[in-house]
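Undergrad: Pasted the sequence and its predicted model underneath.
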Amino acid sequence: MHDEITTRPARELARLMRTGELSARETVQAHLDRIAAVNPRVNAVVTLCAERAMAEAAAADERQASGAPTPPLHGLPVAHKDVHETAQVRTTFGSPIFAENVPERDELIVERMRGAGAITIGKTNVPEFAAGSHTFNPVFGTTLNPYDTTRSAGGSSGGAAAALAAGLHPIADGSDMGGSLRNPASFCNVVGLRPSPGRVPAHPAALGFSTLSVQGPMARDTADAALLMSVIAGPDPRSPIALGDPGAVFAEPLDAEGGLRGLRVAWTPDLGGAFRSERAVLDALRPDIEVFTALGCEVEEASPDLSGADDAFRTLRAWQFAAAYGELYDAGSDRLKPSVRWNIEQGRLLSGADLARAERLHTELHHRMRLFFERFDVLLLPTAQVAPFDAALEYPDSIDGQPQETYLDWMRSAYSISITGCPALSVPGGFTPGGLPVGLQIVGPHRADRRVLRVGHAFEQATRFGARRPDLA
């Protein structure tokens, strides 16, 4: 019975608890048992608060028995990303500097999930300060891929993605600057949505006007991702870029009348030569184009002009790293991992003219994407340029013979989209001949978050790639 509980979709678990067919205590205990049995293989959940979780589950059952209204995430167990501050639960940011840090309050995304009935069972692993798309740190070690435990689970929301794939909890929160919701989703055969900036407001946020990093949902399918979006999206006066649309719009069914017939779809394997992908990745994704054709879409190979995306993203990212972590660097740079130190140092080399150039490029990218989406409804491309790589590596040093000189180089397929501000969804897109997951990235126009979820939902219903779960017996 426990295995059956931990494989069910979040929305089904919520329904069963709402109708009384399943208790919150049963649901939480099943997931705690699954963590005990499986987590040592993958190292996804790194801080556990089992006793607190069971007490919260008992309180949830009592509230329901009293006839009180049942919130949308009632009884659902969640381990929060270890860069999201969680009241009275150790939050380390993957850094020895914060190894014993216990926040006094929840940040907004955690506050909203808990306010909607979710039960905190722990924290999920991250790379140090969420820097990089491979999850390892000196506090907790490396998170491994449930489909092949010699491989990376991606990052920086790698612990969240691996936990979802392994059945450790049914929904997860994450964040994304250069691909951190999408790359791990691709590696672990789950769903990750990078929402439009401001769709999921963040607080506290030292750089509250920045649109480069966003928070968002992860799940095992798009409908569960939409369920979580219905809770974490929506306006908040503490965020200066928060969008005004209520989160409730994501609670509406994703099935559209007429399906995707007539949808104008652009497919690009490389954004016009901006990046290179492994042959195994492209071989897995090319049949997906035929799926969209079969669904009645008008598919054309085309790419927006994203010249300047690399310069704009790397400049603004480096500036943010210098702003966010410069004081830690000055207090003792040897306490930070080399890639974090490098990004801070790059930021400190920037001039005002560099930032002005980056912002001009940023604006130009927005307008070129706006015009591109007058011709097309969505853009398809690889989520990650590589299949899950050897977990002993920090990052892939080459792609089909092309050197990758920094920890960012191999993430262009994701961060080139980040800088546009467009919503982007990674859905399970197939498998390599060796059985490793490959994600398909679906990008929509500015603020068309529901559209990318709806398209992803139709695709996953047609392919069922996400139903193929890892064998961790």
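TA: Alright, I've got the coordinates.
Undergrad: C-alpha from now on. contacts and neighbour counts both.
TA: OK.
Undergrad: quick one: contacts for the closest residue to S239 other than its chain neighbours?
TA: In space, and not counting its chain neighbours, S239 is closest to P201: 5.8 Å by CA to CA, 6 or more residues apart in numbering. The contact partners of P201, by CA atoms under 8 Å, 6 or more residues apart in numbering, come to 108-109, 215, 233-236, 239, 241-243.
Undergrad: of all the residues you listed, which comes closest to I442?
TA: Each of these was scored against I442 by CA to CA, and Q215 proved nearest at 17.4 Å.
Undergrad: Next, that closest one: secondary structure please.
TA: For Q215, the assignment made with DSSP: H, G, I helix; E, B strand; the rest coil gives strand.
Undergrad: Isn't it up against H203?
TA: No: with contacts counted by CA atoms under 8 Å, Q215 stays clear of H203, the gap being 10.5 Å.
Undergrad: One more to weigh against that first structure:
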Amino acid sequence: MDISTPTGLSARTVLAAFARGDLTPSAYLEACLSHISRVNPFINALTAFNTERAVAEAAAATARWQDGAPKGALDGLPLGVKDLQDTAGLLTTHGSPRAVANVPSTDLPMVARLRAAGAIVLAKTNVPEMGAGGNTRNPVWGATGNPFNPALTAGGSSGGSAAALAADLLPICTGSDTGGSLRLPAAICGIVGYRPSVDVVAHPTRPLGWSGISVLGPMARDVEDLILMLRAVHGGHPNDPLSMSYPADRFDRLAERPLSTLRLGYSEDFGGAPIDADIRATFLKRIEAIAPQVSECRAVDMGLGAMDRVFDILRAESFLTAFDGPARETPELFGPTIHANLELGRSFTLTDRGWAHAEQTRILRAFNARMEGLDAILTPTVPVSPGPWSAPHVTHIDGEEMDIYYRWLALTYRGSLTGGPAITLPAGRDGSGMPFGLQMLGASRGDTDLLAVARSMESFLEADPETARPRPDLSKLRAVTPALRSIVTHPPVLHPQRRGADPSVHTAV
């Protein structure tokens, strides 16, 4: 193991080096800070820092490791926390002018659990304003660039976390996911993002506690590091009625799932979502490579119901609940994307809401039928290669105009509707030379099964240079003009054509 440049090592390898005494948390933190100082100015992934506290905590962790008594499974690992998530004593802005001075007094429970395991909260990771959208840019911190090309988007809303991991700034980061915010940026930055089942990681700050559309989850460079984080953060909380406390060792011993035993389904467009021809071709090429290695690999019809309209309504009701009052009181503190989302929410009725929840139930049952006899269903994660961060959102895919600014996230948000787990694995590059992500969907509450499948799939992909996780060439990073922090906010497209549809009508499945 080469510890002379430790920032590129896996979290597990770093922890093993701490245990042997080959590396200390203090020396590792110093290496991370030095690397951050060189690379972060090009991509703007990390925002607020608490360096002084981190240095002190690393010194304490160093002493514990030297005494053979680490605090927990993550002792001494620097951590990046998504800027939507509270961190005690560290600025948490949500990318909004409304929260530019917000320094929470307590941690979000997920963050508290990571601290309890020994992780050191070093920095916040950048987000879109209030987490709205698949492009990480906001009026407080500016835009995050993709480490493979800083002129291109890192995705969102966990774009800062994905970019920080891909650029080796930090070994582990947190994320959250409503319509793909863990998976989309992970895919286009070439790392692993995991949306757990709704009951796995307690989310007690969710505005609608009985709605599972939004979840919290880990992000890492590989599946094993992601599982390492998941072991620390899973568990219930009394203020999250959907969360559950499983045995503490739930993720300690995953079943072995040899590739040859797997039964897989696949859909190149998740029931007809628009997808670029090159992405479709790349996905089918991956399926062609996988199919001979597994027990079964067959196409699955993923037309599960009126998925787009359901997501529009469920997302809007959550957004309206969280932001309608504050936006009416101080409209000048919210950008046009937020106001457009709120207007959409106000246009829906109680009838719309009732239909959406009933249709989501039908979608789940249709998905369960598709999963019969299968271990996972594969789709592309993102329908296009990443475009410039200066463009607020994707407007057209394969000649089709997007009717709403987040419609390009359909491949991921349709998967959110089942309530089950979904993971994206890096699988080489697309035709434009950018990272390509392979999304895998599992059965509801089948998290351990899906992770075991993902571990086997990752091993297969990593064995071939064409499908292995790509690494950005950080030596070629150049400053983007105009500067990443100099952005102009444009109003989003927010007028879904299905908004006026009869809510009593749904697609037969």
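TA: Everything's here; your move. All values derive from a computational prediction rather than experimental measurement.
Undergrad: By neighbour count, which of the contacts of P201 of the first structure wins?
TA: Note: the member of those with the most neighbours is A233, at 29 neighbours, neighbours being other CA atoms under 10 Å.
Undergrad: Please list all residues in contact with it.
TA: With CA under 8 Å, 6+ apart as the criterion, the residues that contact A233 of the first structure are 199-201, 246-247.
Undergrad: Could I get those in TSV, plus columns for distance to G326 of the first structure and secondary structure?
TA: TSV is the format used below for these (distance: CA to CA, whole Å; DSSP: H, G, I helix; E, B strand; the rest coil):
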residue	distance to G326 of the first structure	secondary structure
R199	28	coil
V200	26	coil
P201	24	coil
P246	36	coil
G247	35	helix
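Undergrad: from those residues, which would you call buried?
TA: 199-201, 247 (16 or more other CA atoms under 10 Å).
Undergrad: Specify which member of those residues is nearest to F376 of the first structure.
TA: Relative to F376 of the first structure, the closest of those is R199; by CA to CA it sits at 22.3 Å.
Undergrad: Distance check, the closest one against L350 of the first structure.
TA: In this structure, R199 of the first structure and L350 of the first structure are separated by 30 Å, where distance is defined by CA to CA, to the nearest Å.
Undergrad: the helices in the stretch 151-300 of the first structure, which residues?
TA: Using DSSP state H, counting those that start in this stretch, the helices assigned to the stretch 151-300 of the first structure run over residues 158-166, 183-188, 222-232, 279-294.
Undergrad: okay if I get these as TSV plus mean neighbour count and distance to R52 of the first structure?
TA: Supplementary listing: those in TSV, determined by neighbours: other CA atoms under 10 Å; distance: least, CA to CA, whole Å:
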stretch	mean neighbour count	distance to R52 of the first structure
helix 158-166	33	19
helix 183-188	34	28
helix 222-232	25	22
helix 279-294	17	42
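Undergrad: circling back: any chance of the contacts of P201 of the first structure in CSV, plus distance to G439 of the first structure?
TA: Putting the contacts of P201 of the first structure into CSV (distance: CA to CA, whole Å) gives the following:
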residue, distance to G439 of the first structure
L108, 29
I109, 25
Q215, 19
A233, 24
G234, 27
P235, 30
D236, 32
S239, 31
I241, 29
A242, 29
L243, 28
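Undergrad: Of those, which belong to strands?
TA: With DSSP state E as the criterion, strands contain Q215 from among the contacts of P201 of the first structure.
Undergrad: returning to that earlier point: which residues do Q215 and H203 of the first structure both contact?
TA: The overlap between the contact sets of Q215 of the first structure and H203 (CA under 8 Å, 6+ apart) consists of I109.
Undergrad: wait, what's in contact with the equivalent of W389 of the second structure over in the first structure?
TA: Correspondence of W389 of the second structure to the first structure, assessed by TM-score structural alignment: A391. The neighbourhood of A391 of the first structure, defined by CA under 8 Å, 6+ apart, consists of 134, 142, 144, 150-152.
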